[in-house]
Every structure is written in structure tokens, then in C-alpha cells.
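Trainee: have a look; sequence and predicted model below, questions after that.
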Amino acid sequence: MGLTSKKVLLLAVFVAVALFVLTIWLWPRLSKGNWRAVLGRIGLLLATQISLFATIGLVANNSFGFYASWADLFGQEQAPGVVTNYQTGPNGTKLQMLGTERISIPGGSRPTKAGRVEKVMVHGGQSNLTSPAYVYLPPQYFQAKYAKKKFPAAVVLTGYPGTAEALYKKLAFPQTQHKLLKQHKMKPTILVMMRPTVAPPRDTECVDVPGGPQAETFFTRDLRANISEHYRVGTDAKNWGVIGDSTGGYCALKMTMRHPDAFSTGVALSGAYKAPIDATTGDLFGGDPQLARENNLLWRQQHRPAPPVNLLVTTSKQGETNYQKTLRFIQQTKSPTRIASIILDSGGHNFNTWRREIPAALEWLGGHLQADNPSAPQKDHRPKADHRKGDDRKTDRPKPDHRKADRPMPDDRRTA
């Protein structure tokens, strides 16, 4: 039985309840002061506590999608097996079709009505990394009048450890886009849903690790080449965006800022602004302090030219630890980079908060990506100031009482 199986969860609940009842029933018999009774009480308490913690952990994992399997949980996830049915593109890219997934959209069995989620295995010719992805093709992709049309695409990333399935099962990215399409608030966009963990169990933070996994190259070069060659997707930066939560949000901002030739638009839901260094990451920068600074987004804003890209950041005044740094990131943004924000009054670092932000963020993202249509007049696809009112959402810069980006910052605010 798999880690996320309902049978496992029900079994854990049953064991926890049974041990609780057994403890109450046996406790009078174990009230004596001899060593056997004492050991019995200790054993029952430990077993009951462990079963309760295991049940709570399984509930949390099923709700938030931290780990996909037992091997993933214990850091024993193995590399994919030998591939025998690749389709090879002209640049040596490889994409293996693994099947399709059902999604909870009305008419889900008809691609022309609901679109389709395809599970693929992506192999990077430059990075030599292999990772699964779930590609959502909107209904228009299968409709006759769009048969010759190329679509924009957005890479959708989870946090760490995260599971890619959570992006359509828990965070409902395809379902949200489907609603926005019905409301004519978004252009049809292909969603490439993935974990940022392309070298599990290591958290690479989308970094090209010296002597290690080349995660940044995988996303900015290999993934885009694979998808563009096997689906009707444009190849220019204006056709591509990236959105992610938590670690995926940091990746979205960083890859857009560092590779404006790959992505024109990036959205960070509760994202950080530099990579952590801990037991899950190891030494990401090979002891090179300059490489660490280059991947620190607040440092980049002050020491590198601003790229011509569109960025959206989200945070909460209460419940998020990145609130002050998000304000600083907004204030330090310089032209030609364009910045927008969603700032909630309150909301923790969790799925519920991101579900509140995703509709507006996805609409904004889709509005700034372009389909590959050379005959159409080119429009300025940079984000415009959004002055919609709302109790807990803002999509513009902070109020004027904050310092502007082009003013010198005090020394104590230059540290990243």
C-alpha cells in the first residue's frame, strides 16, 4: 500500500483508536508497582503516541503532498528505469509519454471540453537530468480552429519536497485556468506542472551545482526545448512564464531574472529571495561566495542590470515570514523590470493561502504571455499597474510612504 493510499490512512486511524481503547482497558491491571507493570504502561503510552503521530503525519502529507511514496519519505527514491519508447526531437531532446490523468473538470473525458493532463518523462540533453512532468493542454489545443496555433506555456513548480500531483489535485491549477477561460479572463496556456526537485532527494533550489546536478540548465534549456518540440508551444521568452510556491516561487523569480532569454514572466507565491543552505541542500555553490551572491535576488537587484521581465510576488502581513523582504524586493525593483504584488492581510505558508492567490496570479501570468503569432501586432506585454480594490489583496506597489527603488538604500538594508 502506497504512502498516500486511503487504506494506509484508515489502517493508521484504526490502530490509533484500538491502542487508545486498549490502554484504557489495561491501565487498571498495570497499576501495580512492579517492573512488569511499569514497562507495560510505558509500552502502551509509547505505542499510542506513535500511532497518533503517524496518523496526523499521514493526514498532513495527504493534504499538502509533501511526499509521494515511502521511498520518497525515507530518501530512497530511485532514478527512473530504462526508457525504450522515446520520441527524439531534432536537438536530441527526449520526451516519453507515460499516460494521462483524470482531472475534476466538467466534461473531463472530452479533451475539447476540459483539456487533458498528460504525464511525461523529460530527459535533459544538456543537464543529463530526468524528471516527470504533468502537462495540461487546455481545451483549445484540441479544437479545430486552433489546430495551427502555437500556445504560450507556463512552468508550474511545487515547493520542497512537494509532489507534482498536488498541483492539479490540491492547488487545482488546470481547474482554475479552465474557469478563467470560461470567464474570458485568460488566454489558453499550456501548464507544465513539476517538482523543482529534479535530483531527489536533494533540494537543489534550481541551482547549477558545481560538480553536481545542473537543475537551472534543466529548467531554462532542456525542459523548454522538450516541450516546444513535442507540443505546439512557442520558443521565445515572450511565450514562456514560470509560477511556483515556496521553493518553487524562489525558482520562478530567480530563473526569470537570471534568464530573461528563457522566461519573460515569473510569479512567486510566498517565495524566498535566496537559497537556504541546510542538510537537504548541501553545499549548493561549491564554497564560492560570488556564486551564492549571484543567486541572491536582493543582491542581484542592487548589483546587476535589471532585466526586461515581469514579476509578481505574494505575501501576507500576518502569517508569512517573507513579508518585509517582499516589500524590500518590490522597492528595489528598477526599470525595465516590472513588478506587481498580491498582499493578503493574513495567511500562512500553506495550500489554503496559495489557493486564495492562484486565480489572480494565474490571470496575471496568462495576461502577460504571448502566443507565437507573428502576424498579430506586437503589444507591450509588461504588467500594468492593477488598481482593483479589495480588502486583503493588492496588485500594485506599496503605498508611497515606502522608499522608492531608485533612491539610495541605508547601509543596514543592503544586506541580502
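Mentor: Ah, there it is. Here the structure is a predicted model, which means the values were calculated and not measured.

Trainee: hey, let's count contacts and neighbours off CA atoms from now on
Mentor: Will do.

Trainee: please report how far the nearest residue to residue 153 once chain neighbours are set aside lies from residue 118.
Mentor: In space, residue 153 comes closest to residue 190 once its chain neighbours are excluded; the distance is 4.5 Å by Cα to Cα, 6 or more residues apart in numbering. To residue 118, residue 190 is 11 Å away according to Cα to Cα, to the nearest Å.

Trainee: isn't the residue nearest to residue 153 right up against residue 150?
Mentor: No: distance between residue 190 and residue 150: 9.9 Å, which falls outside the contact criterion (Cα atoms under 8 Å).

Trainee: more neighbours: those two, which one.
Mentor: residue 190 (27 against 21; other Cα atoms under 10 Å).

Trainee: now do the same contact list for that one.
Mentor: If you count contacts by Cα atoms under 8 Å, 6 or more residues apart in numbering, residue 190 has them with 135-138, 151-154, 233.

Trainee: take a look at this one as well, against the first:
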Amino acid sequence: MGLLGWPLLVAAIVLALGCPLACVVLWGRVRGPAALPARLSLILACQATAILAVGVALNDHYQFFASWSDLAGQDGANAPIEQPGHAGGPPSAPHDFHPAADHTLEATFAGARSGIRSRVWVWLPPQYRREPRRRFPVVELFTGFPGTPTAWFHAMRGPEELTRDVEKGTAQPYILVAPTISVWPGHDTECVDVPRGPKVATWLTQDVRSVITADFRTLPGRDAWGTMGYSTGGYCAAKLPVQYPRLFRAGVSLAGYFTPSTPGLTRLPDENLPVVVRRRRPRVALLLATSRQDPGTTTAIDGMVRAARPPTLVDTYVVPRGGHNTGVWSAMLPRCFQWLTTELSRAH
């Protein structure tokens, strides 16, 4: 039984409902000196199963942990900090993509430049198989922290929405790439090349990109590459185009922020995006989206808008209601995919 999906959720709910019933039935059956500890155990069991059900439901919705090994911290342990390989060389481990859940492909590989070894998921649009000579633009997808890349294919329903939008003619087909960004267990690296730590920005901009371009029919050039992310991933989706305008044309930030929040990273001047945008004026386009009821995000967007000057283009998309959750962000996807279609190269 997996950690995500209805089987575990149903089992947890059944336990949470069944335990109080068992408590009522067994309460008076234990007498004597053993009665008190037995009844305390029953009460604790009821509380534990109720907490378990709530925890399973929250994890199923937000996808903090994707598997039992992820929960145990074993997946993150497979992403050591290593010395980079030779610049420009091939990845140091084979990147054989194989079928995974939600109609995706998955591979684990080591980055030649970053030294990070982790997992990447890829979703190919139906047109990719139907039109074998056609090349496609790419959108890299980032999640919040904690989180797992597969949330884009489950809770966010990114491929489902993109498929509908392509059928309606409001968006073009993209190759969706969801790389792991939580490569350092227990630490939010915020997609940064951490001083004396993992080179996460290098992993995302060079290693992942080189593997995707080698293994799939992608369009060449920066105009064919975009980003999209929510929460912490929204910071990543804005920062990569701003910092690497030769690699990315556009980025969509959903309820993101624009200065690092992790101690140790806040002092890095190149990670303060309003300052970088004001000074460098990168030739990129950003869509900054949020809800007015999501505290702090509208203020952060206003700061980016004030900092931007041509050729940096900043559009905003603010809905009146909604909190900081995937339900709000997934509802924004139609306009976000439509916006990306106006900014990125067309598949051909």
C-alpha cells in the first residue's frame, strides 16, 4: 500500500472511526488493577488513530512525502554532496527513463556539474508520440518545501489541465519536467548553489537541462524553456529566469516570494530578486500569481513590479479569494499555460 492514494486514506479513516467503537465495547470488560492502564491505552489509541487519519489526509492533499522511503528519509539520503565531474562531460550515471505513476517517466541520475544525484519526472504530451518528428518546448516544474515533484501530476493535475487547454486551443503542448529540489534532507535550499553545500541551481539549470535535451525532442534555445512553481517553487520559478536569462525565457510564480527565507541564504545578494531585476534588467518575462487572501504574497509581487524595467516584463494574476494551497494554484493553471504559450517558442 502506497503512502499516497485512497487505499491508505480509507484505511486510516476506518481505524479512526473503529477505534472509538472498540473503546466503548471494551471499556467495561477489563476489571481489577488492570482496568486503569487498559482504559488509558484505549484512549491513547483513539487519539493516535484520529491524528493518523488527519496526517494521512493532509499528506495525500499536499504530498509532503511521496513514499514510505521518502517518509523514512531514505530517498533524500541518495542525494549526496559530491565533487562535480569534468565540465561539459556527460552525466556520471545512466539516465534511463522508465514508466512511473500518472503517465510519467522517471529517472535517477547524477549531475556531472553539480554532483547531485536525484530523481526527475517527465510528462510527454500526447502529440509527442503522435508526431515523432516534432520538437517541443519545455517547462520545468517546482514544488514547495517540504514537497515532492509528483505533486504536479497528482494534486496539481498539471498534465490533465494542459491536455484540456491544448484541446481547447488556448495552450500549446509542452514537455513537463519535475526535478527534485529537496536534495539535502531537512534543509530548504531554495534552488540555490548553497555555499559549502549542494549546488542546486547548477543541478536545475545545467544537469537536468542537459539530460532532458539529450533524451527528448526539445526545441533548442532559451526561448523554448520556461519555469513554473508554487510557494518555495514559485521563488525558484522566478529566480532561474532572472539569474539565467540565457537559458530561460519565462517563468510563472504561484504564491511565491522573491527573497530567500532560509538562514544563511538571506545574505546572498544575487538571491534578492528585486535587487537583481533592478540592476541587471534581464530580458525575461515573469507571471506573478497569487490570491489576495494569501498573506504576504501580494506585497512581494508589488515589490517585483516596482523593481522591473524593460526589457524585463512582469505580468500579475491575482485572484480575490483562496489560501496557500494546491486547490487555489491548480485553478490558476489554465491562464498560466495560456500565458506561457504567448512567451515560449511554438512546437514544430
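Mentor: Ah, there it is. Given the structure is predicted, the values throughout are model-derived calculations rather than measurements.

Trainee: all the strands of the second structure, in order from the start?
Mentor: Using DSSP state E, the strands of the second structure run over 98-99, 105-110, 117-123, 138-142, 175-179, 225-230, 250-254, 285-291, 313-319.

Trainee: how far apart are the longest helix along the first structure and its match in the second structure?
Mentor: Identified as the longest helix of the first structure according to DSSP state H is helix 35-64. Its aligned residues in the second structure lie a mean 2.2 Å from helix 35-64 of the first structure after superposition (mean Cα distance after the TM-score superposition for the first structure).

Trainee: gap between that helix and the chain center?
Mentor: For helix 35-64 of the first structure, the separation from the chain centroid amounts to 33 Å (computed by Cα atoms, centre = their mean, to the nearest Å).

Trainee: which of the residues in that helix are classified as buried?
Mentor: Residues of helix 35-64 of the first structure classed as buried: 37, 40-41, 44, 47-48, 51-52, 54-55, 58-59, 61-62, 64 (neighbour count, 16 or more other Cα atoms under 10 Å).

Trainee: and stretch 219-226 of the first structure, by the same measure?
Mentor: For stretch 219-226 of the first structure, a neighbour-count test (16+ other Cα under 10 Å) marks 219-226 as buried.

Trainee: so which bit of the second structure is that stretch matched to?
Mentor: The aligned range for stretch 219-226 of the first structure in the second structure is 204-211, by TM-score structural alignment.

Trainee: so residue 52 of the second structure versus residue 69 of the second structure, what's the distance?
Mentor: 18 Å.

Trainee: meant to ask about residue 313 of the second structure, not that
Mentor: When Cα to Cα is applied, the distance between residue 313 of the second structure and residue 69 of the second structure equals 42 Å.

Trainee: tell me which of those two has more neighbours.
Mentor: Taking residue 313 of the second structure and residue 69 together and counting by other Cα under 10 Å, residue 313 has the greater number of neighbours (16 against 12).

Trainee: what residue of the first structure matches up with that one?
Mentor: Here residue 313 of the second structure is matched to residue 338 in the first structure, going by TM-score structural alignment.

Trainee: for its match, which non-adjacent residue is closest in space?
Mentor: Leaving aside its sequence neighbours, residue 338 of the first structure sits nearest to residue 310 (Cα to Cα, 6+ apart; 4.9 Å).

Trainee: neighbours around that neighbour, how many?
Mentor: 28.

Trainee: now do residue 149 of the first structure
Mentor: Burial of residue 149 of the first structure, expressed as a neighbour count using other Cα under 10 Å, amounts to 16.

Trainee: and for residue 157 of the first structure?
Mentor: 29.

Trainee: right, and it touches residue 241 too?
Mentor: No: the pair residue 157 of the first structure and residue 241 fails to qualify as a contact (Cα under 8 Å) at a distance of 11.3 Å.

Trainee: run a quick neighbour tally on the aligned residue in the second structure for residue 356 of the first structure.
Mentor: Taking TM-score structural alignment as the alignment basis, one finds that residue 356 of the first structure is matched in the second structure by residue 331. By the other Cα under 10 Å criterion, the neighbourhood of residue 331 of the second structure contains 13 residues.

Trainee: now residue 331 of the second structure: how far from residue 322 of the second structure?
Mentor: Using Cα to Cα, one obtains 10 Å as the distance from residue 331 of the second structure to residue 322 of the second structure.

Trainee: and if you look at residue 171 of the second structure?
Mentor: Counting by Cα to Cα, the gap from residue 171 of the second structure to residue 322 of the second structure is 24 Å.

Trainee: same check, this time on residue 130 of the second structure
Mentor: In this view, residue 130 of the second structure and residue 322 of the second structure are 38 Å apart by Cα to Cα.

Trainee: these two - which one has more neighbours?
Mentor: Just comparing residue 130 of the second structure and residue 322: by other Cα under 10 Å the higher neighbour count belongs to residue 322, 14 against 9.

Trainee: list the contacts for that one?
Mentor: 291-294, 328.

Trainee: look up how far residue 38 of the second structure lies from the residue nearest the centre of the second structure.
Mentor: The residue lying closest to the centre of the second structure (Cα atoms, centre = their mean) is residue 143, at 1.9 Å. Going from residue 143 of the second structure to residue 38 of the second structure by Cα to Cα gives 44 Å.

Trainee: tally of neighbours for the alignment partner in the first structure of residue 241 of the second structure?
Mentor: The alignment partner of residue 241 of the second structure in the first structure, by TM-score structural alignment, is residue 256. Number of residues near residue 256 of the first structure (other Cα under 10 Å) recorded here: 26.
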